[in-house]
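Undergrad: The following block contains a protein sequence and its predicted model.
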Amino acid sequence: MTSTIRPLKKKKVRQENEKIILDAAEKVFSEAGYGGATMQLIADVAGLPKANLHYYFPTKESLYRQVVQNIFNVWLVAAEVFDSATGPAEGLGAYIDAKMEISRRHPAGSKVWASEVMHRAPIIHDYLETALVDWTNDRIKVMQGWVEAGLMDPIDPRHLLYMIWATTQHYADFNHQIETLNHAQPLSDKQWQAAKRNIKRIILKGIGVPESELSRL
């Protein structure tokens, strides 16, 4: 019995430490960038010895890549709504909701991703060429099917995706600007819900979703 409990306890401690490190790394990378971040600074923010970081993540690059992969995995989960949606109102509506929640709850991760891409993705370019390309092409196929079925206007799904990303991730990447314009206050729950409704209505109406479906948003 004891021999079974010890491995479980050890696994739990490892998971907790990794989360603490990844949360700290996400914050530091979002503020200092990859070049400005150091393992010592991340250790200080995490409240752990630097040796602990190297135990779980041998290099700064391995830690950085895990931070980036984590936010991308969160985005992948958000896109699962495409797989079972009957049309753009349901699929894109739920996707926009999910992306807005990610911007609300993971602003630092979004900023890390944005900074990396703006610098031509020197660390994760291989990731963009594989995982991101495959994911994007799969979503485009779904939306093209909606176009062919007459469920949305004949627009290029790729540019629609870019618009959704730009709009939803703005709330994370430029949250300081949004808060400044909101009387120096974070958006309230009510304001977040209003933002979701407005974004969904603007985008879905723009691609020709009928008013009868928009009214249910």
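TA: Nice, I can see it.
Undergrad: hey, let's count contacts and neighbours off CA atoms from now on
TA: Noted.
Undergrad: pull the longest helix from the chain.
TA: The single longest helix within the chain, with elements called by DSSP state H, is helix 2-36.
Undergrad: For that helix, list every residue counted as buried.
TA: 17-18, 20-30, 33-34 (16 or more other Cα atoms under 10 Å).
Undergrad: Stretch 152-172 now?
TA: Met152, Asp153, Pro157, Leu160, Leu161, Ile164, Thr167, Thr168, Gln169, His170, Tyr171, Ala172.
Undergrad: residue contacts, the last one?
TA: What it means is Ala172. Ser103, Arg104, His106, Pro107, Ala108, Ser110, Lys111 (Cα atoms under 8 Å, 6 or more residues apart in numbering).
Undergrad: Repeat that for the second one.
TA: Neighbouring residues of Asp153 by Cα under 8 Å, 6+ apart: Val147, Ile207, Gly208.
Undergrad: mind giving me a markdown table with these and columns for neighbour count, secondary structure and distance to Ala195?
TA: As requested, the contacts of Asp153 are exported to a markdown table (neighbours: other Cα atoms under 10 Å; DSSP: H, G, I helix; E, B strand; the rest coil; distance: Cα to Cα, whole Å):
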| residue | neighbour count | secondary structure | distance to Ala195 |
| --- | --- | --- | --- |
| Val147 | 19 | helix | 26 |
| Ile207 | 16 | coil | 19 |
| Gly208 | 16 | coil | 20 |
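Undergrad: Take this one as well and set it beside the first:
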Amino acid sequence: MTTRIQKRNRRRILDAALEVFSAQGFRGATLDQIAVEAGLSKPNLLYYFDSKESIHAALLGALLATWIDPLKAIDPAGDPRAEIMSYMRHKLQMAGEFPRESRLFANEILQGAPRMSGFISTDLKALVEDRVRVIQGWVAAGRLAPIDPYHLIFSIWALTQHYADFDAQIRLLRDGADPLDGAEAFLEMLFERLLTPVPVTQADG
């Protein structure tokens, strides 16, 4: 049975590892760095995790379920623009609440996704393809402006996760202002204009 102290130490290690991996990437991170960040000895850390790989796998496993939940939440029976805007807001909120997790994900992808390729090519691919079909149906029904569903999803990822992954750059360019200040209003305006169908007039017909 896992004791309270063991649970606490495991949480300390994972939180420390998230800090180190998000800053250094998998290749740059070491067990020594993680142990120092956690305030534990390396032998103590190895009691809970036998390798850097096992710590990284535990972090990714916890992250991936959370990361795709907003995409799963898109309701095919809902209002198309409302559903997509809600998805965008969820992703932007996650960028603000989980910046280290976003950078962990980004670092893994930049390395060629060696530890995530299986998940991306199966679970994530199936989910994205399902949502692509939903968006295609909305476009075909005239409920959204003609738009490529894949690039819509990729654009939402890029325009929201940027605020986490490039937080330092944004703060420098905005004299330390909150990177998310004004972001939601701007993205709402952007996507509202992008997604709204243009009314067909008699002249057009």
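TA: In hand now; what should we look at? The structure presented is a predicted model; accordingly, all values stated were derived computationally and were not measured.
Undergrad: just to revisit the earlier point, from the contacts of Ala172 of structure 1, pick the one nearest Thr2 of structure 1.
TA: Using Cα to Cα, His106 comes nearest to Thr2 of structure 1 of these, at 38.2 Å.
Undergrad: What's the local residue count around that closest one?
TA: Residue crowding around His106 of structure 1 was assessed by other Cα atoms under 10 Å; the count is 17.
Undergrad: what do you get for Lys60 of structure 1?
TA: Lys60 of structure 1 has 18 nearby residues by other Cα under 10 Å.
Undergrad: Quickly note the distance from it to Gly35 of structure 1.
TA: 10 Å (Cα to Cα, to the nearest Å).
Undergrad: Ala131 of structure 1 now?
TA: In terms of Cα to Cα, Ala131 of structure 1 sits 24 Å off from Gly35 of structure 1.
Undergrad: so stretch 119-128 of structure 1 corresponds to what in structure 2?
TA: With TM-score structural alignment applied, stretch 119-128 of structure 1 matches the range 111-120 in structure 2.
Undergrad: ok, back up a step: mind giving me the PyMOL command for buried ones among the contacts of Ala172 of structure 1?
TA: Here is the PyMOL command that selects the buried residues among these (16+ other Cα under 10 Å):
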select buried, resi 103+104+106+107+108+110+111
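Undergrad: rewinding a little: with distance to Glu90 of structure 1 as extra columns, can I get the contacts of Asp153 of structure 1 in TSV?
TA: Formatted as TSV, the contacts of Asp153 of structure 1 follow (distance: Cα to Cα, whole Å):
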residue	distance to Glu90 of structure 1
Val147	14
Ile207	13
Gly208	14
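Undergrad: so which of those hold up in structure 2?
TA: Retained in structure 2 (both residues aligned by TM-score structural alignment, their matches' Cα atoms under 8 Å) from those: Val147, Ile207, Gly208.
Undergrad: Let me see the contact set for Ile42 of structure 1.
TA: Ile21, Ala24, Ala25, Val28.
Undergrad: which residue in structure 2 lines up with the second one?
TA: In other words, Ala24 of structure 1. For Ala24 of structure 1, the residue aligned by TM-score structural alignment is Ala16.
Undergrad: Could you double-check that its match sits in contact with Glu37?
TA: Yes - using Cα atoms under 8 Å, Ala16 of structure 2 is in contact with Glu37, at 5.2 Å.
Undergrad: Help me confirm that Gly96 of structure 2 comes into contact with His162.
TA: No - using Cα under 8 Å, Gly96 of structure 2 is not in contact with His162; the gap is 10.4 Å.
Undergrad: Under the alignment, what does Gly39 of structure 2 map to in structure 1?
TA: Per TM-score structural alignment, Gly39 of structure 2 is aligned with Gly47.
Undergrad: Now do the aligned residue in structure 2 for Asn175 of structure 1 against Gly96 of structure 2, distance only.
TA: In structure 2, the residue matched to Asn175 of structure 1 (TM-score structural alignment) is Asp167. The gap separating Asp167 of structure 2 from Gly96 of structure 2 is 10 Å, by Cα to Cα.
Undergrad: Leu92 of structure 2: neighbouring residues, count only.
TA: Residues near Leu92 of structure 2, counting by other Cα under 10 Å: 24.
Undergrad: ok, for it, nearest residue in space, not its chain neighbours?
TA: Thr160 (4.8 Å; Cα to Cα, 6 or more residues apart in numbering).
Undergrad: check which helix or strand covers that neighbour.
TA: helix 149-165 (DSSP states H and E).
Undergrad: Between helix 4-28 and that helix, find me the angle.
TA: Angle of helix 149-165 of structure 2 versus helix 4-28, following axes from the mean of the first three to the mean of the last three Cα atoms, to 10 degrees, is 110 degrees.
Undergrad: hmm, back to that, now do the match of stretch 119-128 of structure 1: distance to the chain's middle.
TA: 14 Å (Cα atoms, centre = their mean, to the nearest Å).
Undergrad: rewinding a little: so who does the match of Gly39 of structure 2 touch?
TA: Per Cα under 8 Å, 6+ apart, neighbours of Gly47 of structure 1: none.
Undergrad: Kindly report the same for the one 10 residues further on.
TA: The neighbourhood of Phe57 of structure 1, defined by Cα under 8 Å, 6+ apart, consists of Leu63.
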